[in-house]
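**Q** build me a structure from this.
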Amino acid sequence: MTVMLALVPDAFGGRGGIAQYNRDFLSAAVTAPGIERIEILPRHAPDAFTLPAGLRQAAPGESRIGYVLRALGMSLTAKRGIVFCGHINLVPAAALVARLSRSRLIVQTHGIEAWDDPGKPYRRALEKADLVLCVSRYTRARVLSWAAIAPERVIVLPNTVGPTFTPGDASALRAAWGLAGKRVLLTVSRMDARERYKGHERIIATLPSLPGDVVYVVLGEGNDTDRIKAVARDAGVADRVLFKGAVGRDMLINAYRMADLYVMPSTGEGFGIAFLEAMASGTPALGLAVAGATDALCDGALGTAASEEAFAGTLARLLADGKPDPAGLSAAVTARFGSKTFTACTHSALGRLAQV
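**A** So this is what the prediction gives:
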């Protein structure tokens, strides 16, 4: 039986899409044949959490040096095991730990941070990996463009969507937010100045050309919020854009359910987990046919991927078409990206370690 040591920026008790992916991957990996347990060392874990059986999570590491020293100490329990690196920023430390513990190394890559050559220390460390996991075909192609690594060691393992995201009645939330009788566009994302590629401005720019009953709800927080609010004011649509900040899981699910269309015209998605969450909740999704979003939208089979030029017209058309059958959309997304499929793919990926 093998012990896995997971070096991650965050996982259980963490926030955001990468933390969610790490939770999903580790929860699936611990059920794989041959895995005895998984020891997790996060950099951050601000929230309370519970752990599935077989997982142990240490207290977060504070400084970089302290984190590496703790990882080296924990590697003694994973000797000749597996080291999982949950973010490319940690790959030099993970490669060192794997070498000293004579363990196999798995590196997870997500989005924009892995698309260009990250520099010699990171590139050389990643090239030592026995297996590199990528959330999308686009990320895989970008990694292979700068890393000297055998293509068969770089595989796609996309995000998954949890079973709590299901269709349902969200009329109470519509009423509470004053949206009865409105058609609602929704975006869920961080509003960080480093992530201006999410496309809030593109959506705001379409509002003046759309009927007056169309409103735009934005969930999330960040240091770019005031600027985006100013964009709405300058466009003369401040009264049609609602900024609701960060919300809890139950309200998030209801927000997905009550929206008529989930919209995120991002140009920098490694995948786009929010597309899956919206569609699993029964709401159609629209993104750009750019980068990893095409994988989440299944090349148009589940959601709609528009060109940048056709985006505004496609948005108007989807609103006019109305919401499709929520149950049918949810079932299709769950079949393709649900927990059962993800667990099977995770087990298959771990099985490849014996072949490399």
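
**Q** hey, let's count contacts and neighbours off CA atoms from now on
**A** Will do.

**Q** which residues of the stretch 101-250 of the chain fall in helices?
**A** Using DSSP state H, counting those that start in this stretch, the helices of the stretch 101-250 of the chain run over 120-127, 137-146, 171-176, 200-206, 225-234, 249-258.

**Q** no no, the stretch 251-356 of the chain
**A** 273-280, 293-296, 311-321, 326-337, 339-351.

**Q** so what's the gap between the second one and the chain middle?
**A** Spelled out, it's helix 293-296. On the basis of C-alpha atoms, centre = their mean, to the nearest Å, helix 293-296 sits 11 Å off its chain's mean C-alpha point.

**Q** before we compare anything, build this one as well:
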Amino acid sequence: MTFLLGLFTQVGGRGGVQAVSVQLARRLAAHAQTSAAQVELLVLNDAPGSLHPVSAALRGFGRDWRKFSLAAFVAGVRASSIWVAHVNLAPLAWLACLLRPRLRYVVVAHGVEVWALRSSMQRAALRRADIVVAVSVYTAGRLVELHRVSAAKIVVIPNVLADGLPPAPAGAADHNLILSVS
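**A** Sure, this is the predicted structure:
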């Protein structure tokens, strides 16, 4: 049976990384349901026992790095693939590969956290990843130049919009609006 492991820094809360993490967790949970795969989604910073609307498979560790790392490593050595939602967690997947060299994993590089030099372990984990998802062409370039990740392993997928956009201001439907992103 296929066993998918997702590693997240945070799913609850606000922010770009959290919004991407929510979408990734939902997709992994949905894939598990449609393909009869098993999925485990571990979240470092969310509280234990948090009721997530994303998936019952989410398990929070309340910022307990030691417990989270142990759970990630134990699950990682039996996983079919690991989906790492933040570069800070990539070394956990890399360590699991030491015991299971054919284990495949994907790392999401959100941007600014990979624009500067990372620790040697994080750089090794990025280079060992089967796929690194970069949120922009600029981020992909930094991964290649600074961290020496093979360009062939990098896929650029811009961040998603968060669910539940706020409603338009009153009367906005009566006027032409221009959306500008800078």
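
**Q** quick revisit: so for T164 of the first structure, which of the helices of the stretch 101-250 of the first structure sits nearest?
**A** Of all those, the one in closest proximity to T164 of the first structure, counting by C-alpha to C-alpha, is helix 249-258 (7.9 Å).

**Q** may I see the buried residues of the closest one?
**A** 252-258 (16 or more other C-alpha atoms under 10 Å).

**Q** tell me which other helices or strands it touches.
**A** Counting contacts by 3 or more C-alpha pairs under 8 Å, 6 or more residues apart in numbering; DSSP states H and E, helix 249-258 of the first structure packs against helix 171-176, strand 183-188, helix 273-280.

**Q** please work out which of the ones you listed is packed deepest.
**A** helix 273-280 (a mean of 28; mean count of other C-alpha atoms under 10 Å).

**Q** export the helices and strands packed on helix 249-258 of the first structure to CSV and tack on distance to I149 of the first structure?
**A** Output for these, formatted as CSV (distance: least, C-alpha to C-alpha, whole Å):
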stretch, distance to I149 of the first structure
helix 171-176, 50
strand 183-188, 35
helix 273-280, 27
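
**Q** A45 of the first structure is nearest to which of these?
**A** Using C-alpha to C-alpha, these put helix 273-280 closest to A45 of the first structure, at 20.3 Å.

**Q** what angle separates the closest one from helix 326-337?
**A** 140 degrees (axes from the mean of the first three to the mean of the last three C-alpha atoms, to 10 degrees).

**Q** who does helix 273-280 of the first structure touch, helix- and strand-wise?
**A** helix 249-258, strand 285-288, helix 293-296, helix 326-337.

**Q** which part of the second structure lines up with the last one?
**A** With TM-score structural alignment applied, helix 326-337 of the first structure matches no range in the second structure.

**Q** how far does that helix sit from the chain's center?
**A** On C-alpha atoms, centre = their mean, the centre of helix 326-337 of the first structure falls 18 Å from the chain's centre.

**Q** swap in stretch 129-142 of the first structure?
**A** 14 Å.

**Q** span of it from start to end?
**A** Length of stretch 129-142 of the first structure, first residue to last, C-alpha to C-alpha, to the nearest Å: 16 Å.

**Q** list the buried residues for it?
**A** Using 16+ other C-alpha under 10 Å as the test for burial, stretch 129-142 of the first structure gives 129-140, 142.

**Q** how about a markdown table for the residues you listed, with distance to A28 of the first structure added?
**A** Shown next, in a markdown table, are those (distance: C-alpha to C-alpha, whole Å):
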| residue | distance to A28 of the first structure |
| --- | --- |
| A129 | 20 |
| D130 | 19 |
| L131 | 17 |
| V132 | 17 |
| L133 | 14 |
| C134 | 16 |
| V135 | 15 |
| S136 | 18 |
| R137 | 21 |
| Y138 | 24 |
| T139 | 22 |
| R140 | 21 |
| R142 | 26 |
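
**Q** please name whichever of the helices and strands packed on helix 249-258 of the first structure is nearest to S75 of the first structure.
**A** With respect to S75 of the first structure, and counting by C-alpha to C-alpha, the nearest of those is helix 273-280 at 31.3 Å.
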